[in-house]
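*Asks:* pasting the structure only:
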C-alpha cells in the first residue's frame, strides 16, 4: 500500500509507515511544503507495477512492468519503447559492460537469469547458469537496493542466553555471508550473487518465490573492495557497505536515518532515499531536503546522458527530476 492514512475530505496522505501513535484532528487542510523545490516531471504512466530498473552506459533507462512481464526503455528524445514482451517473468534488470541486459526472472525452482540484447529485434535469449563463486577483478557486483530482513523463516531465540537476535544483528550477520554461487554476464563484466530462494507452491509459474534479489525494487553496484549504498527496509535505515567476494557486505555504516524502498547516490555524493517521499542526505548523514512526488517512490536511479537525471519509479508511473 502507498499510504498509511488517506484523508479523502482534504485530499491529504500520510505515507509514513513507522509510527506508534498519530493524533490527527482533521483540521489540517494542506501538507507542509517540501524544503527542496525540485521540479518533478511525469514521463509516462498507466503501468501496473514497474520496478527493476537499470541504466546503460548512455544513460538510457530500462525497467519492467512486472505484472504484464514487459521490459521497456526510456531516453530523452526516444520516449518509451518496448524492449521485450516475452512471458518469462522478469523481475529485476542489470546492464553489463556491453550494454546488454541481464534479467532476473522468478521462473524456475531457484529463479532464472538470462541475457538479452535490448536493441536487436528478435535477439536470442541466453540462459545464464549459476556457477561457483570465483574472483572477477574487473567486474561489478549487483546487490539488492533494499533488503527486508526480519527473521520470518528462522528461529531467532538463542537458547543459551534466552535472548532474541535483534533486527540489526540479523542484518549484519546475514549480509556478511558470501554466496556459494553466482551468475556472470556473458562478457564477464557483471556478477549477480545467487541468494537463497524460499519457495511455496508448485515449481511452475503458479508457485511463489522469495529471495533478497527477487524481493528488491532493483539493484545497486560496486566492484569487490568498493562500497555500495542500500537500504534495510525492516530497520528503516540506509547503509553503506563494503562489497566483498561472493556478494558479502561488511563494514556497515549508517548514512541516513531513513531507509525505505531504495536509495541512490548523486554525482556529488549526496544520498537520495525513497521513503514515502524522497529525502536528501549530505555526506555527514544529516537531512538537507526533501523532494515531493505525486505517488510513493519505489526505486531511484540516476541516468540520462550526463547521469544527472534522477529517475523515479512508482507503482504506476515514471517520473524524473534534474539534479
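*Replies:* Cool, the structure landed. This is a predicted model, so every value here is computed, not measured.
*Asks:* can we go C-alpha only for contacts and neighbour counts from here?
*Replies:* OK.
*Asks:* got the contact list for stretch 103-123?
*Replies:* 83-84, 88-94, 99-102, 124-129, 183, 185-186, 196-197, 199, 203-205, 209, 214 (Cα atoms under 8 Å, 6 or more residues apart in numbering).
*Asks:* Surely residue 52 is in contact with residue 64?
*Replies:* Yes. A contact is recorded between residue 52 and residue 64 when judged using Cα atoms under 8 Å, the distance being 5.9 Å.
*Asks:* got any residues that touch both of those two?
*Replies:* Residues touching both residue 52 and residue 64 by Cα under 8 Å, 6+ apart: 91-93.
*Asks:* could these be laid out in TSV, adding secondary structure and distance to residue 6?
*Replies:* As requested, the shared contacts of residue 52 and residue 64 are arranged in TSV below (DSSP: H, G, I helix; E, B strand; the rest coil; distance: Cα to Cα, whole Å):
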residue	secondary structure	distance to residue 6
91	strand	30
92	strand	30
93	strand	33
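*Asks:* Looking at those, spot the one nearest residue 261.
*Replies:* Nearest to residue 261 among the shared contacts of residue 52 and residue 64: residue 92, at 14.4 Å, using Cα to Cα.
*Asks:* Near that closest one, how many other residues are there?
*Replies:* Neighbours of residue 92 under the rule other Cα atoms under 10 Å: 29.
*Asks:* Buried subset of the contacts of stretch 103-123 as a PyMOL selection?
*Replies:* PyMOL command restricting the contacts of stretch 103-123 to the buried ones, with burial defined by 16 or more other Cα atoms under 10 Å:
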select buried, resi 83+84+88+89+90+91+92+93+94+99+100+101+102+128+183+185+186+197+209+214
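*Asks:* Return the subset of the contacts of stretch 103-123 lying in strands.
*Replies:* 83-84, 90-94, 101-102, 126-127, 183, 199, 209 (DSSP state E).
*Asks:* Just put those residues in a markdown table and tack on distance to residue 227.
*Replies:* Output for the ones in strands among the contacts of stretch 103-123, formatted as a markdown table (distance: Cα to Cα, whole Å):
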| residue | distance to residue 227 |
| --- | --- |
| 83 | 31 |
| 84 | 32 |
| 90 | 27 |
| 91 | 25 |
| 92 | 21 |
| 93 | 20 |
| 94 | 18 |
| 101 | 23 |
| 102 | 22 |
| 126 | 30 |
| 127 | 29 |
| 183 | 20 |
| 199 | 31 |
| 209 | 29 |
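*Asks:* Okay, one more to line up with it:
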C-alpha cells in the first residue's frame, strides 16, 4: 500500500500476499518480505524477482519464527531478521550472523559501515565489511523500556527505535537522547515527507467514530521533526 500526502491509500504493488516490511537501497532497489506459507524476500523494483526463499538448502520456514524486518544494502542484498539476523546477498545466498539475538528491527547507518538491530531491551551493533560480512557484535544501547521493535535513522546517524516507551532516540555514541511519547503502542517508524522532516509511525489499534476499539486495526501517525531523515534511503 501507498499513502499520499493527504493520507489516501492506494495499491502500489499487487499480489504481494502477506507482504510485510519494505526497504529501498541507496541505488533504488525496493525489497519486500513475505510472511505467507512460503516465506521469502522479493525485489519489487526496478525488476520484480525473487531474491531468497531458502537457507542452507531448506525453506526459510524451517528456520523457525516469522520473517520480520529488512534493510537493503547498496550491493543488491538485504539484511533481515527472523528470530536471528541474516543477510541475503545479490545472488540470494543467505548467511546467518550473531549470537544470543532476539531480533526485530534492523537498519544500516548512512555510510553502511554499521548495522543496528534491536535485541529485546538493547540495540546491538555490527561492523559491516566491504563485502557485507558482519563482525564485532556488541551492545550499542539499552532502551528505557522493553519491546524494541522497528527502527530508522536520520541524516546525522541517530537511530530511532519503537519501544514500549514510544520512539527512543539513540545518539551516534550509543547514549539515549530522548523519547518521543506516543499514546498507543508503536510498531515501526520511517522518515518521509518534504525534505524528510516527517517521522511516520505505525501504531497498533484504532477506534471507530464512537470510540470503540477496532480489532486488528492500525494507525499511521505523522510527527514533524527538526531532524532530517537520511536522503540516501527511504527507511
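*Replies:* That came through fine. Being a predicted model, the structure only gives us computed values, none of them experimental.
*Asks:* element containing whichever residue in the first structure pairs up with residue 178 of the second structure, please.
*Replies:* With the correspondence set by TM-score structural alignment, residue 178 of the second structure lines up against residue 289 in the first structure. Using DSSP states H and E, residue 289 of the first structure falls within strand 287-291.
*Asks:* For that strand, name the packing helices and strands.
*Replies:* Helices and strands in packing contact with strand 287-291 of the first structure are listed as strand 277-281; criterion 3 or more Cα pairs under 8 Å, 6 or more residues apart in numbering; DSSP states H and E.
*Asks:* List of residues touching the strand it packs on?
*Replies:* With Cα under 8 Å, 6+ apart as the contact definition, strand 277-281 of the first structure has outside contacts at 15, 255-256, 270-273, 287-293, 296-297.
*Asks:* Emit the ChimeraX select command for whichever of the residues you listed are buried.
*Replies:* Remark: buried members of these, expressed as a ChimeraX selection using 16+ other Cα under 10 Å:
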select :15,255,256,270,271,272,273,287,289,290,291,292,293,296,297
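*Asks:* could you point out which element follows the lengthiest strand in the second structure?
*Replies:* Of all the elements of type strand in the second structure, the one with the most residues (DSSP E) is strand 134-142. Tracing the chain C-terminally past strand 134-142 of the second structure and defining elements by DSSP H and E, one meets strand 151-153 next.
*Asks:* Provide the aligned range in the first structure for the helix or strand just after that following strand.
*Replies:* Scanning the chain past strand 151-153 of the second structure towards its C-terminal end, the next helix or strand to appear is strand 159-163 (assignment: DSSP H and E). Using TM-score structural alignment, strand 159-163 of the second structure corresponds to residues 271-275 of the first structure.
*Asks:* how much does that stretch stray from the second structure?
*Replies:* Relative to the second structure, and after both are superposed, stretch 271-275 of the first structure has an average distance of 1.9 Å to its aligned residues, where the measure is mean Cα distance after the TM-score superposition for the first structure.
*Asks:* any idea how far residue 312 of the first structure lies from residue 303 of the first structure?
*Replies:* Per Cα to Cα, to the nearest Å, residue 312 of the first structure is found 11 Å from residue 303 of the first structure.
*Asks:* So which of these two has more stuff around it?
*Replies:* With other Cα under 10 Å as the criterion, residue 312 of the first structure and residue 303 differ in neighbour count, and residue 312 comes out ahead with 27 against 21.
*Asks:* quick one: what's aligned to that one in the second structure?
*Replies:* Counting by TM-score structural alignment, residue 312 of the first structure lines up with residue 201 in the second structure.
*Asks:* Excluding sequence neighbours, find me the nearest residue to its match.
*Replies:* Counting by Cα to Cα, 6 or more residues apart in numbering, the nearest residue to residue 201 of the second structure once its immediate chain neighbours are dropped is residue 189, at 4.4 Å.
*Asks:* What count of nearby residues applies to the one you found?
*Replies:* Using other Cα under 10 Å, residue 189 of the second structure is surrounded by 25 other residues.
*Asks:* separation between residue 195 of the first structure and residue 282 of the first structure?
*Replies:* As judged by Cα to Cα, residue 195 of the first structure and residue 282 of the first structure stand 31 Å apart.
*Asks:* Of these two, give the one with the bigger neighbour count.
*Replies:* Neighbours per residue (other Cα under 10 Å) separate residue 195 of the first structure from residue 282, with residue 195 holding more: 21 against 16.
*Asks:* The more buried one and residue 179 touch, don't they?
*Replies:* Yes. Counting by Cα under 8 Å, residue 195 of the first structure does reach residue 179; the two are 6.5 Å apart.
*Asks:* Check which residues of the longest strand of the second structure are buried.
*Replies:* Applying a neighbour-count criterion of 16+ other Cα under 10 Å, one finds 134, 139-142 buried in strand 134-142 of the second structure.
*Asks:* Then stretch 112-130 of the second structure?
*Replies:* In terms of neighbour count (16+ other Cα under 10 Å), stretch 112-130 of the second structure has its buried residues at 112, 114-128.
*Asks:* Kindly report the same for stretch 32-46 of the second structure.
*Replies:* Along stretch 32-46 of the second structure, these residues count as buried under the neighbour rule (16+ other Cα under 10 Å): 32-35, 39-44.
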